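Asker: predicted model and sequence follow; I will ask about them next.
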Amino acid sequence: MMITGLALLSSPASSKTRLCESENVTVSFQLEEHAEMVCKGVRKAKVLFENCGMPSLSTPLRIDVVEDMIGDCLGQYHCGGNLIEIISPAVMQGRGEPDGVFAHLSSGKYFQSVLIHELAHAATDGMPCPFDFCHVGPEYVAYSMQVMSLSREEQMLFEQSIDMDNLISVEHLHPLVLFMAPDVFTQRVWAHLKQREAPCEFLGQLINGEVIIDFETVEPK
């Protein structure tokens, strides 16, 4: 999830901070194992992004592992604020749907995939948008990276609930699907991406603004 503006939540007094080795990322945490998981996820994202031609995480970034968050969010990237907030693994697993598209993942793998989703938002902050708001493009990239971060075996389990041969068009990626049925949106994104001749090249075109898959929306008066 990506949100605009910056509304920092104060970290608990008992939180500690550390800098991920060789990365420009500071982690705020309560349990040492959470810091290790974050730094491991950042390293994995760095390799994944490089392999797919994604922008690098060049700007200093802070990641806060928290125990609660407004609404049902699992993670949030604060646009322009160089901050990610992410729910701790145990709480995150409890919030996940038992029949959701990522239900087959362990709590650690699920946490890492959500982190990489938010890191993708951080790496692509400021994607070109010809409209007042663009949600589909940034979320397409973030969900693509989230599923791409899984092992091939985990991806195959994810794909069991999708008809990968059913051609997905941009019209199937409407923002209403994103907001009303995010699991369905994620499935359609992955199927659509896998149907591209050059998936990473397509993601690059989205990030550079060469391809726009968002829709212009009109606010009701």
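Answerer: Sure, I can see it. Please read these numbers as outputs of a predicted model, since none were measured by experiment.
Asker: all contacts plus neighbour counts: C-alpha atoms, from now on.
Answerer: Will do.
Asker: all helices for this structure, in order.
Answerer: 32-51, 89-95, 107-123, 136-148, 152-159, 175-180, 182-194, 199-208 (DSSP state H).
Asker: now do the buried residues in stretch 30-45.
Answerer: For stretch 30-45, burial by neighbour count (16 or more other Cα atoms under 10 Å) applies to Gln30, His34, Ala35, Met37, Val38, Cys39, Gly41, Val42, Arg43, Ala45.
Asker: could you export these as TSV, including distance to Ile116?
Answerer: Formatted as TSV, those follow (distance: Cα to Cα, whole Å):
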residue	distance to Ile116
Gln30	20
His34	15
Ala35	15
Met37	11
Val38	9
Cys39	11
Gly41	7
Val42	7
Arg43	10
Ala45	6
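Asker: tell me the contacts of the closest residue to Glu118 other than its chain neighbours?
Answerer: Using Cα to Cα, 6 or more residues apart in numbering and skipping residues adjacent in sequence, the residue nearest Glu118 is Tyr77, 5.7 Å away. Residues in contact with Tyr77, defined by Cα atoms under 8 Å, 6 or more residues apart in numbering, are Met1, Met2, Ile3, Leu83, Ile84, Glu85, Glu118, Leu119, His121, Ala122.
Asker: okay, now the one to match up with it:
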Amino acid sequence: MAIALALIFSGHAANSETQECGNGAFTIETPSQSLGTQLCGDLLDARDLLLSCGLEQTRPISIKVVGEISHPIGKCLSYFECGFDVISITAPEKFGDILSPYDPYALLPPEVLLESLVTHELAHALVTQSADARDIDIVDQEYIAAALELENMEATWREVLIGAAPVSLPPKPDLIDIMIYGLAPRKFATNAWQHFRLTENGCSLIARIVEGRFSFAR
């Protein structure tokens, strides 16, 4: 979720264990080995996609599975702490406790949603690492994370999400706004992915954002 928010983390899983993934690229703190194995596969698959779009991992990243992530405006499912290279993800069995039944995310099986969250937060992490000292505006961060989250999703499930949060074509640059993200994050994601898929945009636009040559910020 949005990396600019100051979060308070609580409810870390008891009896968690630490696993290494990707020859030390990732450290995963999780309550079960099977979940750690799933997360490792999701991380490596997502990293391959992000690398193909020019986003490189330059530092190790820690992933923590927690019972709850909370902040002043409510609970969220996942979060990247940019100052510490740490991604926190809510335990999949808690997804149903947090999601509204009206949230399009609620239509996804837990394993599909977990992979989606991993891709989203890893995109935040690698944008931050690839940009080095450059400050990437939050709306640009969310555009990249949302677009690549949907790009990495199996087409069938992507169609489910877009069908539940439709935005008419052609994609609308004016809707790539942090206020829209706050009010309707799934519609923001639909529009971001549709915009990303335009021939003139794609990975070349992401490169321009990371290099500081373009921003959606107003």
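Answerer: That came through fine. Bear in mind that the values here come from a model prediction, so they are computed numbers and not experimental data.
Asker: find the centremost residue of structure 1, please.
Answerer: His117 (1.7 Å; Cα atoms, centre = their mean).
Asker: what sits against the residue mapped onto it from structure 2?
Answerer: Aligned against structure 2 by TM-score structural alignment, His117 of structure 1 finds its counterpart in His120. Applying Cα under 8 Å, 6+ apart, we find His120 of structure 2 in contact with Met1, Ala145, Ala146, Leu148, Glu149.
Asker: count of residues packed around the aligned residue in structure 2 for Asp183 of structure 1?
Answerer: In structure 2, the residue paired with Asp183 of structure 1 according to TM-score structural alignment is Arg186. When neighbours are counted by other Cα atoms under 10 Å, Arg186 of structure 2 registers 22.
Asker: I'd like the distance between the aligned residue in structure 1 for Trp157 of structure 2 and Ser28 of structure 1.
Answerer: Trp157 of structure 2 maps onto Glu154 in structure 1 when the alignment is built from TM-score structural alignment. Using Cα to Cα, to the nearest Å, Glu154 of structure 1 is found at 29 Å from Ser28 of structure 1.
Asker: which strand of structure 2 spans the most residues?
Answerer: strand 61-71 (DSSP state E).
Asker: any idea what Pro199 of structure 1 aligns with in structure 2?
Answerer: Using TM-score structural alignment, Pro199 of structure 1 sits opposite Gly202 in structure 2.
Asker: spatially nearest residue to Pro110 of structure 2 (excluding sequence neighbours)?
Answerer: Among residues not flanking Pro110 of structure 2 along the chain, Pro92 sits closest, at 5.9 Å (Cα to Cα, 6+ apart).
Asker: returning to what we had before: kindly reformat the helices of structure 1 as CSV containing distance to Glu23 of structure 1.
Answerer: Shown next, in CSV, are the helices of structure 1 (distance: least, Cα to Cα, whole Å):
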stretch, distance to Glu23 of structure 1
helix 32-51, 8
helix 89-95, 22
helix 107-123, 13
helix 136-148, 19
helix 152-159, 26
helix 175-180, 32
helix 182-194, 29
helix 199-208, 23
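Asker: how about those, which one is nearest Glu67 of structure 1?
Answerer: helix 89-95 (6.7 Å; Cα to Cα).
Asker: check which helices and strands that closest one sits against.
Answerer: Counting contacts by 3 or more Cα pairs under 8 Å, 6 or more residues apart in numbering; DSSP states H and E, helix 89-95 of structure 1 packs against helix 107-123.
Asker: give me the mean distance between the helix it packs on and structure 2.
Answerer: When structure 2 is superposed, helix 107-123 of structure 1 averages 0.6 Å from its matched positions, counting by mean Cα distance after the TM-score superposition for structure 1.
Asker: run the chain-centre distance for that helix.
Answerer: Chain-centre distance of helix 107-123 of structure 1: 5 Å, with Cα atoms, centre = their mean, to the nearest Å.
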